[in-house]
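A.B. asks: Sequence below, structure please.
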Amino acid sequence: MDGQRERAGRAPQWWRHGPPWWTLRGDEERRPRWPWRSTALVTAFVLFGSNFAAHAQEGERAALDPFARTLLFATGAALLWRQRHPVPVVFGTAVTTLLYLGAGYPYGPVFVAVAVACFSAVVAGHRKAAWAAMGTLWAGHALVAHWLYRWLPPPGDSAAPWGQEIVIAAWVVAVAALSELARARSEQWARERAERAQAARRRADEERLRIARELHDVLAHSISVINVQAGVGLALLDTDPEQARAALGTIKEQSKEALGEVRQVLDTLRTPGDAPRAPAPGLDRLPEL
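C.D. replies: Presented below is the predicted three-dimensional model:
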């Protein structure tokens, strides 16, 4: 148990509470930002990686042409909208990838774009849509590889082995499972943030209650002293003016002390710029008003 606590203490802060860049639904509804950098990186990886894959599969699959490069670019560029419209993006990338494979182009990193789209959709809460898109991709590939290959390029192609379909199915399940794990982790971070916010509100309420009690004690004590001294002053005003003067002096000191304590308590609550302390401008200071 102590070892687990020690390891938890050494763990980075973001692992327990979530990375600062993680965008979640929940306590803060923020409009997601455009993921320019990651989209450009994935798109470049898909384009350049497909070139190497084409050289490695030369003679087995169709060569890359402008249509193939357009499909690859569209598949990667669609990820730019994955945070704002995750469902259309995951289905769009699945369809363009299926068109790419159905046209007989080389296997390669085109699947990376589909994996990223699936990951974003699951994390955003669209689990069924992500699973449906990945299932559609697998079923479409199986249909192309075992039946439609007779009428599709490259010419003279044969049916793909079922072992390849099992590998693709395992890849689909692994991507979806990793996405589910990330979604569960993001929900845990959201719960932890909500609990911390609730604890902060509770501490603020307790602090306000303490300050209210402190102000009540200060004012009650000072007003009680002022009331007693005012009664003494009134009673001795004619018979003992000196004693009445002392009572009035006590009233003045107690009121000044009470005002000072109240001002001190309120100053601790005031943040810079909350409210002006100077008198409000009148008609003689009309421009400022």
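
A.B. asks: Only C-alpha atoms from now on, for both contacts and neighbour counts.
C.D. replies: Noted.

A.B. asks: What's the local residue count around Gln83?
C.D. replies: 20 (other CA atoms under 10 Å).

A.B. asks: One more: His55?
C.D. replies: So His55, with other CA under 10 Å, has 13 neighbours.

A.B. asks: Please apply the same query to Ile166.
C.D. replies: Residues near Ile166, counting by other CA under 10 Å: 13.

A.B. asks: ok but Trp22 is inside a helix, no?
C.D. replies: No - assigned with DSSP: H, G, I helix; E, B strand; the rest coil, Trp22 falls outside any helix and is coil.

A.B. asks: what about it, distance to Ala182?
C.D. replies: In this structure, Trp22 and Ala182 are 11 Å apart, going by CA to CA, to the nearest Å.

A.B. asks: One more sequence to fold, the one below, so I can look at both together:
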Amino acid sequence: MNAPYSRDCGPPPWAGSGGAPSPRPRRVPWLSTLLVAVLVLAGSGFAAKGQPDRERLDAYALALLLLGTALLLARNRWPVASLVGTVATALVYLGAGYPYGPVCTPTAVAAFTVVVAGGLRAALWIGGGFLAGHALIGHWLYQYLPPTGDPGVPWGREVVFAAWVAAVLTASELVRVRREAWARERLERAAAAKRRADQERLRIARELHDVLAHSISVINVQAGVGLALLDSDPEQARTALTTIKAASKEALGEVRQVLDSLRTPGDAPRSPAPGLDRLPELVEQAAGAGLNVTVETVGVRRPLPPGTDLAAFRIVQEGLTNVVRHSGSRVARVRIGYEAGRVVLRVDDDGPATGSDAGGSGNGLAGMRERAAALGGTIDASHRDDGGFRVRADLPAPVKETV
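C.D. replies: The predicted structure is shown next:
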């Protein structure tokens, strides 16, 4: 027969048109279904002109074509039922002897939806049933079905039809796998962005805590001194107020530096992050709070990586803040040991603990541990046997190799 379409219904050139399921679950796909209906009706009408030996397209044929296409409206809500319905209408259409054409296009679209939704096994079973029904009509039942004198379908065309069914299912599975990969990538990117945001919030909170805890502790102590001596020793009260002014100015500068990180990404900070080179300023601030601090350096001092340098400064700062807040001792000892690939910090006071609440948040030790852990180091904070308290930090500090 001189038919422009083979009896295996395809694959028509527009088999993939409108086949992608709607991105919104359970949304009725009106537009894509209308497009498939136009293609099926127009293609079948064109195909009928070249097949005068087939049954003409009557109202029953058009009803089958429209029914098979209309079933696609339910493919997002009931994909398997939609696929079964399109297969059944296609087989009835072929068994009635109507012209070959794009009658299998709705089946391809429905199969695509089933596979993309994760129903590959169901699609394989239904596809196998479609192949069996097609073979039954084309090789055994054709002599009992219209049109009269139909010679049947060569087995070679069955191979082509089976290959087309396999191609539709394979392409659909590849799309499903790719969509799942995209979904996983989106979730991973969202999770990574959330982790970065959480880490940045934690970093800023830790910085603000360390800056404000130390400065406000100094201000708190000096304010108490100033109030106590305001009448009896105005000069000493003036000194306390001067210390408060200097500490608050220093705190404002460091808070501004921390908040600079919230500006437009890519902007350079206005001032470098503090490090152990600013330890003398820290000692001076502690002295303003009435604390006598001695600093001992063991080993050859060397530049530290920026992250380690900042963490070391903040750990010493928090250690001295805890002495000001919670220790009855007015003496603190800071020891900085430079070892091979490490820097070991130690802050000691002789105690005893006052048990008073100096307004702390209770997050100081946790913040120190977080800083150390982020660098791969450790923090040990514990009471000594003699009643004092010790904070010991062991931080990795690789030595830069010079060429």
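
A.B. asks: Between Trp22 and Ala182 of the first structure, point out the one with more neighbours.
C.D. replies: Shown here are Trp22 of the first structure and Ala182; by other CA under 10 Å, Ala182 has more neighbours (16 against 10).

A.B. asks: Please say which position in the second structure the more buried one maps to.
C.D. replies: If you follow Ala182 of the first structure across to the second structure using TM-score structural alignment, you land on Val175.

A.B. asks: do Leu209 of the first structure as well
C.D. replies: Using TM-score structural alignment, Leu209 of the first structure pairs with Leu202 in the second structure.

A.B. asks: Report how many residues lie close to Thr268 of the first structure.
C.D. replies: When neighbours are counted by other CA under 10 Å, Thr268 of the first structure comes out with 8.

A.B. asks: Now do whatever helix or strand it lives in: which elements does it pack against?
C.D. replies: Element membership for Thr268 of the first structure, per DSSP states H and E: helix 241-269. If contacts are counted by 3 or more CA pairs under 8 Å, 6 or more residues apart in numbering; DSSP states H and E, helix 241-269 of the first structure sits against helix 162-236.

A.B. asks: about what we covered before: does the match of Ala182 of the first structure touch Val116 like I think?
C.D. replies: Yes - assessed by CA atoms under 8 Å, Val175 of the second structure is found in contact with Val116 at 6.7 Å.

A.B. asks: For Leu83 of the second structure, which non-adjacent residue is spatially closest?
C.D. replies: Ala110 (4.9 Å; CA to CA, 6 or more residues apart in numbering).

A.B. asks: Would you confirm that the one you found contacts Ser82?
C.D. replies: Yes - Ala110 of the second structure is in contact with Ser82 according to CA under 8 Å; the separation is 6.3 Å.

A.B. asks: Between those two, tell me which one has more neighbours.
C.D. replies: Ala110 (33 against 27).

A.B. asks: Spit out the contact partners of that one.
C.D. replies: Gly19, Leu72, Arg75, Pro79, Val80, Ser82, Leu83, Thr86 (CA atoms under 8 Å, 6 or more residues apart in numbering).

A.B. asks: show me the contacts for the fourth one.
C.D. replies: Think Pro79 of the second structure. Counted by CA under 8 Å, 6+ apart, Pro79 of the second structure has contacts Ala110, Thr113, Val114.

A.B. asks: likewise the third one?
C.D. replies: When the contact criterion is CA under 8 Å, 6+ apart, the partners of Arg75 of the second structure are Ala81, Ser82, Leu83, Ala110, Thr113, Val114.

A.B. asks: The residues you listed in helices, which ones?
C.D. replies: Ala81, Ser82, Leu83, Ala110, Thr113, Val114 (DSSP state H).

A.B. asks: which pair in those residues spans the largest distance?
C.D. replies: Largest separation among these by CA to CA: Ala81 and Thr113, giving 11.2 Å.
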